[in-house]
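[1] coordinates only, sequence not included:
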């Protein structure tokens, strides 16, 4: 047997053992971070080490610091698990070590991106003619979408931002909800637009944009305008009225970008699709794969209704780059030139689930979120939001008590959830996103939360 077979088989065994035990291990456990750092090493050794010994050492040291985010009872943030086929496909992708910048470097990745991109657009209700960039996540997807938006609205005003920069450019307006995700602001900072360009719109009781206030804000100004909408409020799961908001924005000549990191997946199920009705009217969309599609980190999608503009904004050319004479998608649509072939895991997940499987995954998580809310409400907790997707906000009276219960739950290890501030109050924030979560997992977790509440 070749050395590679032995080494890679052992690494796969270690990974498989970890995955197989996810349902039984504490989701998180107290860790002495300084001791963990020392275990990883202080000074870089002068001599080399056998690869098999390195892998064994890594697995042994890291074990104490691993959080079972891929397991069935991790409900903090919106973090999915990883479908088995997607994990195995990622193993293959690591072994193949493809740079998926263009078809010359990886014809297989190019073909997979074409097919998986089409599948994604079809599932999510995005126009078939749109472009799809396989990016690292929602932050990168929002940055790409807003970069193309910046390009187009300034070009329409007679300004070439790629050539001339922003100094002296017409002032940009970015109209966005007070409930927008923080990655929108970060993208604007990175793009040089700045957060001062944001004109805030009020949100309704559940966090969806107030369309009447959107009309007011749009009418109050003029100039190159980008409107940012949201599918899936990060706290409540609420979705903006995309059809009404898109129509209103378009009547003012604005570019519409939808941040749908997890909520865009509502389109994949007939049960929840009405929540994102009208999404096809937008110009660009951001979505994550490592959330509700349950593929390994890192994976996201930047869609654009104007493929030529998308590539014109993002692509670059150099005489030494083989196969770069013409636009080819892939690296032309993303911010990275050296691109891991994350598409193989996406293709595998979609191929494993199929259309019905994706819909069932969305429906099941929403159903389990409602079960969570019902069990906790029966136990005396306050549910602060309408549970329309996979998000549940849970309160236990005053902020200090809620924080104490969050801390106790995290230390207990049965499940893991975090806290958030919503309308001036602290809440537990539960996100149900994992394909492997069952009713039993929710019942165990709700019992652990109520037990912590009884003790605090």
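    The structure has been received and is ready for your questions. Computed from a predicted model, the values in this text were never measured in an experiment. Numbers count the residues shown, from 1 in each chain.
[2] switch to C-alpha atoms for all contacts and neighbour counts from now on
    Fine.
[3] Packing partners of the lengthiest helix in the chain?
    Taking DSSP state H as the criterion, the chain has its longest helix at helix 343-378. When contacts are defined as 3 or more Cα pairs under 8 Å, 6 or more residues apart in numbering; DSSP states H and E, helix 343-378 packs onto helix 84-96, helix 107-124, strand 382-383, strand 391-395, helix 439-454.
[4] quick check: angle from that helix to strand 391-395?
    30 degrees (axes from the mean of the first three to the mean of the last three Cα atoms, to 10 degrees).
[5] Out of the helices and strands packed on helix 343-378, which is the most enclosed?
    strand 391-395 (a mean of 25; mean count of other Cα atoms under 10 Å).
[6] end-to-end on stretch 321-331?
    12 Å (Cα to Cα, to the nearest Å).
[7] how far is that stretch from where the chain is centred?
    Relative to the centre of its chain, stretch 321-331 is centred 27 Å away, using Cα atoms, centre = their mean, to the nearest Å.
[8] swap in stretch 238-252?
    Remark: stretch 238-252 is offset 22 Å from the chain centroid, using Cα atoms, centre = their mean.
[9] Presented hereafter is structure B, for comparison with structure A:
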């Protein structure tokens, strides 16, 4: 089988998979999981034909997938892939571009510059900002915090690039008590030491309390949230960021999914957020792009490009070349699926999708309250945080829903007790799907009670 025939076979198998994504089990059953044993073989001495490799991947791998690309998945704020973004990804694979600089890929450099402009426009963030299209919110947070630390030290006349942290002035970090684990991971990897990170107290909704904000100064990085992972709440930026700016602190906002509220009718939740210095957001969450596409956004383009610069004698690039805005030197053009999603949706399409998911989350909350569940959050966005009457019932209902194959959502802990979290973010999810979810959980609750 030649290369083109193999590509056609892969497309045929992908078409078959997509055709059934709305009806397949959301989480694979035991038989499908058992098929994964077919991959457990020793490294072959002699290679297999490419068509055999593809056949094994499809016939034994496809049944073992989680249908997060379908309409009934509500876990971890994972959006299904928009058709335009998926198609762009397919063409990108054929292009096989190293998207580090214009010299390596003129088309990638051109489109990612346009994607930068469009993202800043859609989110109404400072237009002078630079965007590094990275692998994940974790990696992009690391980039932004590294740029922040370097910039604060530079203000003190410290040459971070040559002297590192040996004897350097101390940079303090303040994060929310409910900060996402990826923020903590980035800080840990960067060597801040978690026992030295200062926690800002939060209110009952998980938002940083401005009245209890720890002292800030011009050597402080303050990390805030747009979309707390359990409640979906937003820190009160309009009250917090002016305090930070008065102290000349650097403000970073973790907006992995919540930042897209700014492009919707929920924009008021983000009031004041444009006063920050850096932001991170994912594409695969609310923009419904493929995985491995996130954004490190920095108001001071020079700060991020200086921190991430990787010019070499054999490959120099402009300050806004993606290799100078990211951790990666060799990279795929992650901004292209983001461009494709925005071009296919337009400003109104982004707004409509986010608005619809927020309305569906409220619809789920209303239905579950009526059924006798305790909805723990105000449902200001697309997150529904739920408990049954007892911890045992909560866990049993979550486990039964996951095992049913009809849906999937994850468990969590809120204020010391088990709960489960329903996230609505797939473009495929219709009102009938959320009504089916409510009906399923209502039956499971009745079974627990009876």
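    Received the coordinates, thanks. The structure displayed is predicted, hence computed values, not measured ones.
[10] Average separation of the longest helix of structure 1 from the aligned part of structure 2, please.
    Comparison of helix 343-378 of structure 1 with structure 2 after fitting gives an average deviation of 0.6 Å (mean Cα distance after the TM-score superposition for structure 1).
[11] List the buried residues in that helix.
    Of the residues in helix 343-378 of structure 1, 343-350, 353, 355, 357-373, 375-377 count as buried by neighbour count, 16 or more other Cα atoms under 10 Å.
[12] can you tell me what part of structure 1 stretch 425-443 of structure 2 aligns to?
    Aligned using TM-score structural alignment, stretch 425-443 of structure 2 spans residues 433-451 in structure 1.
[13] who's in contact with the matching stretch?
    With contacts defined as Cα atoms under 8 Å, 6 or more residues apart in numbering, stretch 433-451 of structure 1 is touched by 70-73, 75, 78-83, 291-292, 294, 361, 365, 368, 371-372, 375-376, 379, 390, 405, 409, 412, 414-415.
[14] for residue 175 of structure 2, helix, strand, or coil?
    strand (DSSP: H, G, I helix; E, B strand; the rest coil).
[15] my guess is it contacts residue 197, does it?
    Yes: the criterion here is Cα atoms under 8 Å, and residue 175 of structure 2 meets it with residue 197 at 7.2 Å.
[16] more neighbours, the two?
    Shown here are residue 175 of structure 2 and residue 197; by other Cα atoms under 10 Å, residue 175 has more neighbours (23 against 15).
[17] can you count the residues close to the equivalent of residue 372 of structure 2 over in structure 1?
    Correspondence of residue 372 of structure 2 to structure 1, assessed by TM-score structural alignment: residue 380. By other Cα under 10 Å, the residues close to residue 380 of structure 1 number 12.
[18] Any idea which of the helices and strands packed on helix 343-378 of structure 1 gets closest to residue 261 of structure 1?
    In terms of Cα to Cα, the element of those nearest to residue 261 of structure 1 is helix 107-124, at 11.9 Å.
[19] quick one, that closest one and helix 343-378 angle?
    30 degrees.
[20] residue nearest the centroid of structure 2?
    Centroid check for structure 2 by Cα atoms, centre = their mean gives residue 282 as the closest residue, at 3.6 Å.
[21] unless I'm mixing things up, it is touching residue 256, no?
    Yes: between residue 282 of structure 2 and residue 256 there is a contact at 5.0 Å, judged by Cα under 8 Å.
[22] Quick one: map residue 309 of structure 1 onto structure 2.
    Residue 309 of structure 1 maps onto residue 303 in structure 2, by TM-score structural alignment.
[23] three-state assignment of that match?
    helix.
[24] Quick check: the gap between it and residue 171 of structure 2.
    Counting by Cα to Cα, the gap from residue 303 of structure 2 to residue 171 of structure 2 is 16 Å.
[25] neighbour-wise, which of the two wins?
    residue 303 (21 against 16).
[26] Which residues are in contact with the more buried one?
    Applying Cα under 8 Å, 6+ apart, the residues contacting residue 303 of structure 2 are 147, 148, 150, 151.
[27] can you pull out the helices in structure 1?
    3-20, 33-40, 51-62, 84-96, 107-124, 138-156, 161-164, 182-190, 211-219, 242-251, 307-314, 343-378, 399-412, 439-454.
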